[in-house]
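Enquirer: Just to be clear, the model below is a prediction. Sequence and coordinates:
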Amino acid sequence: MGSLDGRRVVVTGASSGIGAAVARAAADAGARVGLLARRADRLEALAAEVGGRAGVADVTDAAAVTRAVDELAGALGGVDAVVAAAGTMHLGAVSETDPQRWREVFDVNVHGLLATARAALPHLGEGASWVTVSSMSGRRVPSAAGGVYAASKHAAHAVDETLRREAGARGVRVTTVAPGFVATDLMAGDEPGREDVAAFRGRMHELGLTPEHVAAAVVHVLGLPPEVCVVEYALVSSAQQRG
């Protein structure tokens, strides 16, 4: 992985899963990290582990995200990169799903992404990087049960295309990292007792990448020379490819 010596990197969704793995990998590569998530206890523990700064906020609260990003930028002396890794997933066919589930998915995966971008863009200048951790589901709809999640990730890809036009014009590199299955607890509390959800969760853990695999991809992107912008970095495990 490339060196991030001295780079100031803010990571959302940093209290667990891919976000936590990115924070650790960036710190190992020499970055100074700012961590943003809503679970204060986990966030403070990780900040202590990696020597980073913690900013507690729910990405669905735009005002709170702006305050947290501004505070982290002040503590770090600026921001060179933002990795937007906050996300959630619920499964279910449109005809069978509580509309509140739709709102939860879009609030985090789309509105939260937009709120983070709005907060971060004033701090990102020439040579800075923005990375969205999206999904292969942002490129196709894998199943009827995954359709709402896929719709949110298609929107995330569209947000990055927009940011490329808005911030790319002033030298900010915008990258979408799109993994396939990843063995995380993204669906840990989803629909207890539903066999289809349990089976899908099992496939994610059996066939998926680890969070560390995705974190390595993110650090690779961040460590490239400033004249190189990766538009999209799509990756799946060899096991998922075979499956």
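Expert: Thanks, I have the structure now. Bear in mind the structure is a predicted one, so any value in this text is a computation, not a measurement.
Enquirer: C-alpha only now, for contacts and for neighbours.
Expert: Fine.
Enquirer: Residue 167: neighbouring residues, count only.
Expert: 21 (other CA atoms under 10 Å).
Enquirer: you'd agree it is up against residue 121?
Expert: Yes. If you go by CA atoms under 8 Å, residue 167 and residue 121 touch, sitting 7.4 Å apart.
Enquirer: Just confirm residue 132 is within a strand.
Expert: Yes. Under DSSP: H, G, I helix; E, B strand; the rest coil, residue 132 sits within a strand.
Enquirer: Do I have it right that it meets residue 179?
Expert: No. In this structure residue 132 lies outside contact range of residue 179 using CA under 8 Å: 11.1 Å.
Enquirer: quick one, what contacts the residue most central in space within the chain?
Expert: Centroid check for the chain by CA atoms, centre = their mean gives residue 85 as the closest residue, at 1.4 Å. Under the criterion of CA atoms under 8 Å, 6 or more residues apart in numbering, the neighbours of residue 85 are 11, 12, 13, 14, 18, 19, 132, 133, 134.
Enquirer: adding another structure so you can compare the two:
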Amino acid sequence: MDKVMVIAGASTGIGAATARQAAEAGYRVVLGARSQDKLEQLAQEIGGIAVQCDVSEYAQVEALAQRALDEFGRIDAVFANAGVGHPRGFEAGDPEDAKQMVITNVFGIYATIRATAQALRDTRGHLVITSSIAGRRALKGSLYSATKFAVTGMAEAARQDFNGTGVRTTLISPGMVQTPGFSHELEDVLTADDIARAVLFALAQPAHVDVNEILIRPTAQES
């Protein structure tokens, strides 16, 4: 039986690249994101299912998980990848945008874990969470960095909570990645496909091997 993967934050960047690679690896993929047009286009491309989902709304995350269960009866892997950025500097940007980023980046991960936890326990599945190198070292004036510190802690809290159930938990912490909404001073940054390969690597390990974190930088990145 083909395994089923749910991806929250699937319409572009790392989420979309992971969806493509997962489909190639034989997963049946259920895609969630706010951008319905991009999501449906990707679903048609890879043969997945598109579900419009804003992770800041718990009912929508529940609906994403339920759609996977209704269609396939199981969830074997969950990629909690939804996230947004915000300008650096505590006096920069719009406070309402900053508030929404905190909700998306932190509550959205919690919501994804909560909505899929029982299904993952049922299959002894795998939870993968996107954080960032910014969740390991503070960036000057960066509330985004603070949200990723929270996500890094949440991944370990989830690992402990799932301990003894057979569910594996992997935190993906990329350095500089060429992805929508972010710019970097380096030319040779990571691509979304690079991160997707790391996700599929963790998923492909034997059931007794839990790759808890992958920290991945471009070779040119200094810190």
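Expert: It's in. Just so it is clear, the structure is predicted and the values come from calculations on it, not from any experiment.
Enquirer: Could you get me the TM-score between them?
Expert: The pair, once superposed, lands on a TM-score of 0.94 when counted by TM-score structural alignment, normalised by the length of the second structure; 222 aligned residues with a CA RMSD of 1.6 Å.
Enquirer: all helices for the second structure, in order.
Expert: 13-24, 36-46, 58-72, 95-102, 108-123, 143-162, 192-203 (DSSP state H).
Enquirer: Please pull up the equivalent of the residue nearest to the centre of the first structure in the second structure.
Expert: In the second structure, residue 85 of the first structure lines up with residue 81, judged by TM-score structural alignment.
Enquirer: Can you tell me how far that match is from residue 171 of the second structure?
Expert: 10 Å (CA to CA, to the nearest Å).
Enquirer: list the residues that contact both of these two?
Expert: With CA under 8 Å, 6+ apart, residue 81 of the second structure and residue 171 have common neighbours 129, 130.
Enquirer: Please pull up the equivalent of residue 48 of the first structure in the second structure.
Expert: Match for residue 48 of the first structure (TM-score structural alignment): residue 44.
Enquirer: For the residue of the second structure lying at maximal distance from its centre, give its distance to residue 204 of the second structure.
Expert: Computed with CA atoms, centre = their mean, the residue of the second structure farthest from its C-alpha average is residue 91, at 28.2 Å. Computed as CA to CA, the residue 91 of the second structure to residue 204 of the second structure distance reads 44 Å.
Enquirer: likewise residue 39 of the second structure?
Expert: For residue 39 of the second structure, the distance to residue 204 of the second structure - CA to CA - is 25 Å.
Enquirer: neighbour-wise, which of the two wins?
Expert: A direct count of neighbours by other CA under 10 Å for residue 39 of the second structure and residue 204 places residue 39 higher, at 24 against 11.
Enquirer: For that one, give me its contacts.
Expert: With CA under 8 Å, 6+ apart, residue 39 of the second structure has these contacts: 10, 11, 31, 32, 33, 50, 51, 52.
Enquirer: who's in contact with the third one?
Expert: The neighbourhood of residue 31 of the second structure, defined by CA under 8 Å, 6+ apart, consists of 6-11, 19, 39, 43, 48-51.
Enquirer: Strands - which of the residues you listed land there?
Expert: Among the contacts of residue 31 of the second structure, the ones falling in strands (DSSP state E) are 6, 7, 8, 49, 50, 51.
Enquirer: Show me which of these is closest to residue 57 of the second structure.
Expert: Checking these against residue 57 of the second structure with CA to CA, the nearest one is residue 8 at 12.3 Å.
Enquirer: So what's the residue count around the corresponding residue of the second structure for residue 149 of the first structure?
Expert: Taking TM-score structural alignment, residue 149 of the first structure has residue 144 as its aligned residue in the second structure. Using other CA under 10 Å, residue 144 of the second structure has 24 neighbouring residues.
Enquirer: Quickly note the distance from residue 144 of the second structure to residue 83 of the second structure.
Expert: 10 Å.
Enquirer: joint contacts of those two?
Expert: Jointly contacting residue 144 of the second structure and residue 83 under the rule CA under 8 Å, 6+ apart are residue 101.
Enquirer: Residue 237 of the first structure maps to what in the second structure?
Expert: Looks like residue 237 of the first structure aligns to residue 218 there (TM-score structural alignment).
Enquirer: Could you do residue 184 of the first structure as well?
Expert: When the second structure is aligned by TM-score structural alignment, residue 184 of the first structure is paired with residue 179.
Enquirer: which residues touch the nearest residue to that match once chain neighbours are set aside?
Expert: Spatial nearest neighbour of residue 179 of the second structure, excluding adjacent residues (CA to CA, 6 or more residues apart in numbering): residue 13 at 5.3 Å. Counting by CA under 8 Å, 6+ apart, residue 13 of the second structure touches 179, 180, 192.
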